[in-house]
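Asks: Sequence and predicted structure, then a few things I'm wondering about:
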Amino acid sequence: MINQIPQHEFILRVKTLQEKMKKENLDVIITFGDEAEPQYVRYFSDYWPSFESAGVFIPKTGEPSLLIGPESYSFSKAWSKIPRILKLKEYRESSEPEYPGVPLTTFSDLFSEVIDNSSNHRIGIVGYPFMPTPVYEAIIKTAHDFHCEVVRAENLIIGMKQIKSETEIEIMRNAYNISQKSFANVLKKVQPGLSEIEVVAEAEYFIRKFGAENEAYPMWCISGENSTHAIARPTHKKLQKGEMIQIQIGARLGGYASSIGRPVVFNPAPKEVLDLMKIGLEARNLIVSNLKAGIEARKIDTLYRDFLKKNNALECMVYGPCHGVGLMEGEHPWIEANSDYCLQENMTFCVDIFLKREHFGLRWEDVVRITKDGVEEFCTDFKDLIIL
């Protein structure tokens, strides 16, 4: 089972970005990542921070550097595909230890390597939405000292990440297979009286048993009123007959996320619960059957809204029917009413149908790869209502 991106692919990513930087007149890109949002660091280095945060310093020519906190050197060295690793205080953990006497690199040291005395230098930052203030302020101050303009540069990397390589796709298939196998085993354990947390404990066990490096996101089982939560955490609430039960399982493999989401109900199932489950399944199948390379994304959203309106369920919708998936379970691009791009081959999406009524909700979620004529569904099972 392939579970790792090869070294040559990381090198190619850096070189591809450097070509884009030259066209955009960027001298340096500095990415940011942490334990929860590692994608812009892991994409170039395969490093996944823990406790401390990290960055990647990529000049428009030459070799990149992995930027880490003072405690992570041996850990990062074991993971990183970037040989040069530098310790900076700004990437320390949030309790802000001082590390007196520890030799540390500064942003000024890094800038002095690549910025000369000429004018019109530009620095791109990537990861702005979750970059902490100490890192951002240190970059801004150093850029000012070196007379550099700072701009956001996420779009350069987002464009690269959207189209997956054959290795990325194979890892994502394998990750989804782990999620699906785990889901099958969890279903065998589900019974009235089990708590939501106990269901998730089974999911956590099985994804690791089948080879996941971790969960792709904090997985959940939610039931009854809790099932109305689009984003959730499991509680000690016990599963009961007659209530909607939502199970979300996602394995992470080689950095890549997967997700399978299904509504579940014990027999006998209330009519209103079954009706929404059927609408969700039909919507899921409608979207999957209409995705293909070349179609404008907003047309998929329109198709979804029209279907829900026809079935008196438009008010149940919270967001569009698909979002990108890769190093994060939810990443660019989304398919929404204002999505003005066309789908391309080897984009990967979660078809994510979340619907809610006043007292219960559900999600049908699966990973697909866009192909020339349609999609490759990673899901091979659980394509019908699940009534236990």
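Replies: Perfect, thanks for sending it. Residues are numbered from 1 along each chain as shown.
Asks: C-alpha from now on. contacts and neighbour counts both.
Replies: Will do.
Asks: can you give me the strands for the stretch 101-250 of the chain?
Replies: 121-126, 148-152, 214-215, 220-223, 245-249 (DSSP state E, counting those that start in this stretch).
Asks: packing partners for the last one?
Replies: What that stands for is strand 245-249. helix 166-189, strand 220-223, strand 260-265, strand 361-370 (3 or more Cα pairs under 8 Å, 6 or more residues apart in numbering; DSSP states H and E).
Asks: Can I get the ones you listed in TSV including distance to Ile30?
Replies: Output for those, formatted as TSV (distance: least, Cα to Cα, whole Å):
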stretch	distance to Ile30
helix 166-189	23
strand 220-223	34
strand 260-265	33
strand 361-370	30
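Asks: ranking those by burial, who's on top?
Replies: The highest average neighbour count among the helices and strands packed on strand 245-249, using mean count of other Cα atoms under 10 Å, belongs to strand 220-223 at a mean of 28.
Asks: Contacts for it, please.
Replies: 196-197, 199-200, 232-235, 237, 239, 243-249, 360 (Cα atoms under 8 Å, 6 or more residues apart in numbering).
Asks: Just the buried residues of those.
Replies: 196-197, 199-200, 234-235, 237, 239, 243-249, 360 (16 or more other Cα atoms under 10 Å).
Asks: what separates stretch 216-234 from the chain centre, distance-wise?
Replies: How far stretch 216-234 lies from its chain's middle: 17 Å, per Cα atoms, centre = their mean, to the nearest Å.
Asks: ok, structure two:
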Amino acid sequence: MKTVVLKKADPLFLAEVDAAQIPMGADDYRFRLGMLRERMDADGIDAAVIVGDREHFANIEHFCGYDCRFEESVFVVPREGAPTLLVGNEGMSYSFCVPYEIRRAYYRNFSLQGQPRRKEEKLDEILRDAGVFPGAMVGLIGFKYFLPEYIPTDPKYTFDAPHYVVEALRSLAGFENVVNYTAALTGLDSGMRLRVYTAKEIAAAETAGARSANVLMRLLKSMQPGMTEYALSESARVGFAPHVMHPLVNFGPESVALGIRSPRDDVRLSLGDQCGLCYGVRGSLSSRVGVAARDEATMHESLRPHLFSFYGEFFRAMGAWYEALKVGADGNALHRAVHDILDGPNHFVELNCGHFTGMDEWVNALSYEGSTYTVPDGAYMQVDIISSMPDPARTAICEDPAIVAGPALRAALGREYPEVYARILARQRAFREVLGIDLCDDVLPLTNINAAMFPFMLNPDIVFALEEA
């Protein structure tokens, strides 16, 4: 069995990556649109109707680049012909970010309360013009699909879309012809958005990962006792890129527990106490929660006995998870890799061990007890494992994104984006030679800090590592 030791950090872990973001273009979106239409043909769906809002934008964005920044929108994809984007007052000008030809339609009831409306804009007529004809089979895509064991209604006809949109579709197509089609995008195990398909998508994810990890490392290097959470947040030097979730700076057990109530001006960092940092642009997220100490002696006396029994064992479990990850690994294997180590009196792991990610931070998860779902080629994953315990309050998180890619995808990445692939190979080397984690070639770490867990978060020159006993 491998044991946990403290080791000098590889300089790679502390280095920022200066890489321009890689936007998707018209051909990328048309490729995704073609995949959706192939799925619709196979499933007998005449029109896919995707609803979105500011929080739940990713399903629309995936096919056209438009994300709902002010108001709700609907994107209608017929089997043939141009898709139609329905927007309110403040969405129309922004809709021209879509880099290929679409139809656009105002539906001003999507606009904010009190803004101008038009009586002549009738939703059922707009939807009919977009391709929802009488008797059509309509696949309505919201943010969630539902499982029968958890709801009293029929999952096929249960939606998390606005009621008036559902009713307009039913008035056109018929009640039984409007079905929940969200699983086509995010369902286990064949949802389109659970994986990437091209080298360009991997490269885009890697550059997003670099941007998030750069910010996290700036926070880590700037953090000092006595600082307020807000003061540290100012040192991040972040741009205005949209976040994948609320950024976090948490000092002390109460703030760590509250999480997204961050950052606060009235909370200061105490030497040796708990702390947490988290930042993510769309497509990636990096987070660390541990102890604001410089060494074991400066840890709070209540946390010192848990350096290895809690934080070190967490790292060993995370290392086992990484070692289990590969194309074709099943969700139960990933679950057991963590719980075989952390199921005991010193740990509590409630959520799934890792999940799919993308433009929205949590898309779905296949890792749970007894899961037979397998990791697909191109799986876009967030290495998100959380362990926490009370008395003394302590939490461990070491979270970063990774893509799991078979030989063909890796070869394409090497040909098309050699600089990106070189950075990934350097990270794989650090996993094996510095951290002692036997990473499969399939696993592509998307940041320089993947699996770099700092036992003393005021001293990033030291990391946990694994060694053979």
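Replies: Done, it's in. This structure is a prediction, so every number in the text was calculated from the model and none was measured.
Asks: Quick check: TM-score for this pair?
Replies: The TM-score (TM-score structural alignment, normalised by the length of the first structure) is 0.87; 374 aligned residues with a Cα RMSD of 2.6 Å.
Asks: quick revisit: mind putting the strands of the stretch 101-250 of the first structure into a markdown table with distance to Ser53 of the first structure?
Replies: Listed next are those as a markdown table, based on distance: least, Cα to Cα, whole Å:
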| stretch | distance to Ser53 of the first structure |
| --- | --- |
| strand 121-126 | 14 |
| strand 148-152 | 19 |
| strand 214-215 | 18 |
| strand 220-223 | 26 |
| strand 245-249 | 26 |
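Asks: From Tyr205 of the first structure, how far out is the counterpart of Ala231 of the second structure in the first structure?
Replies: Correspondence of Ala231 of the second structure to the first structure, assessed by TM-score structural alignment: Glu198. From Glu198 of the first structure over to Tyr205 of the first structure the distance is 11 Å, taken as Cα to Cα, to the nearest Å.
Asks: try Lys237 of the first structure
Replies: From Lys237 of the first structure to Tyr205 of the first structure the distance is 20 Å (Cα to Cα).
Asks: what are the ranges of the helices in the second structure?
Replies: 11-14, 26-43, 58-64, 123-130, 163-173, 183-186, 199-222, 229-234, 252-258, 313-324, 331-342, 407-416, 418-430 (DSSP state H).
Asks: what span of the first structure lines up against the third one?
Replies: Against the first structure, the aligned range for helix 58-64 of the second structure is residues 39-45 (TM-score structural alignment).
Asks: Tell me which residue is most central in the first structure.
Replies: Met328 (1.2 Å; Cα atoms, centre = their mean).
Asks: Map that one across to the second structure for me.
Replies: Matched to the second structure by TM-score structural alignment, Met328 of the first structure sits across from Asp360.
Asks: now swap in Asn214 of the first structure and tell me
Replies: Here Asn214 of the first structure is matched to Pro242 in the second structure, going by TM-score structural alignment.
Asks: Please give me every residue in contact with that match.
Replies: Val281, Arg282.
Asks: and the gap between it and Asp41 of the second structure?
Replies: Distance from Pro242 of the second structure to Asp41 of the second structure, by Cα to Cα: 34 Å.
Asks: ok, the counterpart of Ile125 of the first structure in the second structure - contacts?
Replies: Per TM-score structural alignment, the equivalent position to Ile125 of the first structure in the second structure is Leu140. Contacts of Leu140 of the second structure were listed using Cα under 8 Å, 6+ apart, and they are Ala48, Val49, Ile50, Val51, Phe159, Val178, Val179, Asn180, Tyr181, Thr182.
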